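K.L.:
Got a predicted structure plus its sequence, pasted below:
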Amino acid sequence: MQTRATLVAPFYRHTTRLLAALCQPHRLVLAALFVAGVIAAVVGMNWRWLPRYLPLLIQGLEMTLIMLVASVVVGFLFALPLALAQAGGAALLRWPAHAFCTLVRGTPLLLQMWLLYYGLGAVFAQYPEIRQSWLWDYLRQAWPYGFVALTISFAAYQGEIMRGALAGVPRGELEAAASFGMSSRQIFRRVWFPRALHRALPALSGEIILQLKSTPLVATISVMDLYAVITRVRQATFLTYEPLLLMVAVYLCLSGILIVALRWLERRVPTGS
């Protein structure tokens, strides 16, 4: 049976290494500069507008998070079939999937968003059948077009990442799983997909961070996300630096939380059984 000292020793060593890493001179200097910058911003800038616009800022942050989470989840669900079609599908499926990923990745996300909102949205408005249906309650709003554009973009980029990860799984592992009598579905669920996901997670983490930084583009089609609210605050208060610094701080916090959560996930995703 392990003693208490045996159980505490790994935690003590990990804590000691962490403190030693944090106490390095360059990190202490950066931390001091950061604290000094925060104090200077709080003391020397005008933040009297913040309580008035706080409810609107919270609504904008909620829209940003909804756009991020929904587009990442749905985009990944679309990315997996795209990756499978390119990695192991027939030519009838492989070429359309490759063409879709190439087209989406080769055009700016802002252009895609404008084509959907100003182009497709205008087409929908020309049909009385659509305007009189229940769909018009959604199609006349801006957020569905922003959501679709973000989802398509994430699916195309992540589809290419998963294609490479699926293709990179050693064929011998798949053949070994088949020799144990696993069906194609069991091989995919227990070996191929877990191994590919483990290989793709570092790139997936980067794509999620990039997706977070792409969400402000929905403000260009009148979706009231955090960036749109900050723009409204700047126009109403004639302030420049304070609203922008607040937005920078929020996005830095969100990015930090995502990085920590995704690295935790990387350490716990199995590599396949």
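P.N.:
All right, it came through fine.
K.L.:
rest of the way, CA atoms for contacts and neighbours
P.N.:
Fine.
K.L.:
The closest residue to Gln211 other than its chain neighbours: what secondary structure?
P.N.:
Leaving aside its chain neighbours, Gln211 sits nearest to Leu68 (6.7 Å; criterion: Cα to Cα, 6 or more residues apart in numbering). Classification of Leu68 by DSSP: H, G, I helix; E, B strand; the rest coil places it in helix.
K.L.:
For Leu68, grab the count of nearby residues.
P.N.:
21 (other Cα atoms under 10 Å).
K.L.:
Return the residues in contact with it.
P.N.:
Gln211, Leu212, Thr215 (Cα atoms under 8 Å, 6 or more residues apart in numbering).
K.L.:
Which of those sits closest to Ala90?
P.N.:
Within the contacts of Leu68, the smallest distance to Ala90 is 30.5 Å, found for Gln211 (Cα to Cα).
K.L.:
you'd agree the closest one is up against Ile152?
P.N.:
No: between Gln211 and Ile152 there is no contact under Cα atoms under 8 Å: 11.4 Å.
K.L.:
and those two? which has more neighbours close in?
P.N.:
Neighbour totals were compared for Gln211 and Ile152, and Ile152 leads with 25 against 20 (other Cα under 10 Å).
K.L.:
Structure two is appended below for comparative analysis:
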Amino acid sequence: MALLLALMLTSRIAVLRWVAGAYTYCIRGTPLLIQVYLIYYGLAQLEWIQARWDTVWPWTYFKDAFFCALLAFALNNAGYTAEMLAGAIRETSPGEIEAAQAMGMSRWQIQRRIVLPSALRRTLPPYSNEVVMMLHSTSLASTVPAMLDLTAAASRIYSTYYLPFEAYLFAAGIYLCITFMLVGGFKWLENRYLAHLKPRTH
């Protein structure tokens, strides 16, 4: 979805740019918690959807709290990532595009073979930050009563055994370990796909 929105943001068609721009503006301009509430307490509670969520696809998913939270996180992440990709697409070196045109490539071939691979590689560093931020934002899923995520589990331990420090410290440790693995994975990808952009030492 982020890739599609990025292509719309950089399109020559004004309507596509306006639609994608309005979407990313609304997503980035409202808190993620409000978006979770709008989907779980708003969209998923509409009578029109509830009347169909036992039989009609895709409304069958909206009775699942996990799906509602996942949808909110996916829509939010797509809005931010689309702007990153669109910026990387706009910053593609004109020389690369001119070289592709000189070889006789069509506009879509240039996008597929030159622009998008280059933009995706250059977006890795900011996207890694977005992934880590989204991981930490998943703690907001605990605000949905039917959801039992890591933060909600720590809250239950606190309310049952009155051990707030131990429960939340353990939850923080798990988040820290997952973050460490994600950062390490993105560092490996950056070293593999962005090695040519590193300054030479000789």
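P.N.:
Received, thanks. If you're wondering where the values come from, they're calculated on a predicted model, not measured in any experiment.
K.L.:
TM-score them against each other, please.
P.N.:
The TM-score (TM-score structural alignment, normalised by the length of structure 2) is 0.89; 194 aligned residues with a Cα RMSD of 1.9 Å.
K.L.:
Output the contacts of Leu68 of structure 1 in JSON lines, with secondary structure appended to each entry.
P.N.:
What follows is the contacts of Leu68 of structure 1, written out as JSON lines (three-state DSSP):
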{"residue": "Gln211", "secondary structure": "helix"}
{"residue": "Leu212", "secondary structure": "helix"}
{"residue": "Thr215", "secondary structure": "helix"}
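K.L.:
Let's have those residues in CSV, adding distance to Pro81 of structure 1.
P.N.:
CSV is the format used below for the contacts of Leu68 of structure 1 (distance: Cα to Cα, whole Å):
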residue, distance to Pro81 of structure 1
Gln211, 20
Leu212, 23
Thr215, 24
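K.L.:
So Asn77 of structure 2 versus Glu91 of structure 2, what's the distance?
P.N.:
According to Cα to Cα, to the nearest Å, Asn77 of structure 2 stands 21 Å off from Glu91 of structure 2.
K.L.:
These two: which is more packed in?
P.N.:
A count of neighbours by other Cα under 10 Å puts Asn77 above the other of Asn77 of structure 2 and Glu91, at 22 against 13.
K.L.:
Check whether that one really touches Met133, as I assumed.
P.N.:
No: using Cα under 8 Å, Asn77 of structure 2 is not in contact with Met133; the gap is 9.6 Å.
K.L.:
Point to the residue nearest the middle of structure 1.
P.N.:
For structure 1, the residue nearest the mean C-alpha position is Ile208 (2.5 Å; Cα atoms, centre = their mean).
K.L.:
so what corresponds to it in structure 2?
P.N.:
Counting by TM-score structural alignment, Ile208 of structure 1 corresponds to Val131 in structure 2.
K.L.:
Same check on Leu262 of structure 1?
P.N.:
Looks like Leu262 of structure 1 aligns to Phe186 there (TM-score structural alignment).
K.L.:
And for the nearest residue to its match once chain neighbours are set aside, the neighbour number?
P.N.:
Once flanking residues are discounted, Phe186 of structure 2 sits nearest to Ser128: 6.2 Å by Cα to Cα, 6+ apart. By other Cα under 10 Å, the residues close to Ser128 of structure 2 number 18.
K.L.:
Could you pull up the contacting residues of Ser128 of structure 2?
P.N.:
Leu182, Val183, Phe186.
K.L.:
For the second one, grab the count of nearby residues.
P.N.:
Burial of Val183 of structure 2 is recorded as 17 neighbouring residues (other Cα under 10 Å).
K.L.:
For Pro243 of structure 1, give its distance to Gly168 of structure 1.
P.N.:
Counting by Cα to Cα - Pro243 of structure 1 and Gly168 of structure 1 are separated by 45 Å.
K.L.:
nope, Ala200 of structure 1 is what I meant
P.N.:
Taken as Cα to Cα, the span from Ala200 of structure 1 to Gly168 of structure 1 is 10 Å.
K.L.:
try Val104 of structure 1
P.N.:
23 Å.
K.L.:
So which bits of the longest helix anywhere in structure 2 are buried?
P.N.:
Using DSSP state H, we find that the single longest helix of structure 2 is helix 164-193. Using 16 or more other Cα atoms under 10 Å as the test for burial, helix 164-193 of structure 2 gives Pro164, Ala167, Tyr168, Ala171, Ala172, Tyr175, Thr179, Leu182, Val183, Phe186, Lys187, Glu190.
K.L.:
Now which residue in structure 1 aligns to the fifth one?
P.N.:
Read that as Ala172 of structure 2. In structure 1, Ala172 of structure 2 lands on Val248 (TM-score structural alignment).
K.L.:
repeat for Gly42 of structure 2
P.N.:
Match for Gly42 of structure 2 (TM-score structural alignment): Gly119.
K.L.:
can you pull the contacts of its match?
P.N.:
Counted by Cα under 8 Å, 6+ apart, Gly119 of structure 1 has zero contacts.
K.L.:
Kindly provide the distance from it to Ala219 of structure 1.
P.N.:
17 Å.
K.L.:
swap in Arg263 of structure 1?
P.N.:
30 Å.
K.L.:
cool, Ala249 of structure 1 as well?
P.N.:
19 Å.
K.L.:
and if you look at Leu239 of structure 1?
P.N.:
Using Cα to Cα, Leu239 of structure 1 is found at 19 Å from Ala219 of structure 1.
K.L.:
Which residue of the two possesses the greater neighbour count?
P.N.:
Applying other Cα under 10 Å to Leu239 of structure 1 and Ala219 shows that Ala219 carries more neighbours, namely 18 against 15.
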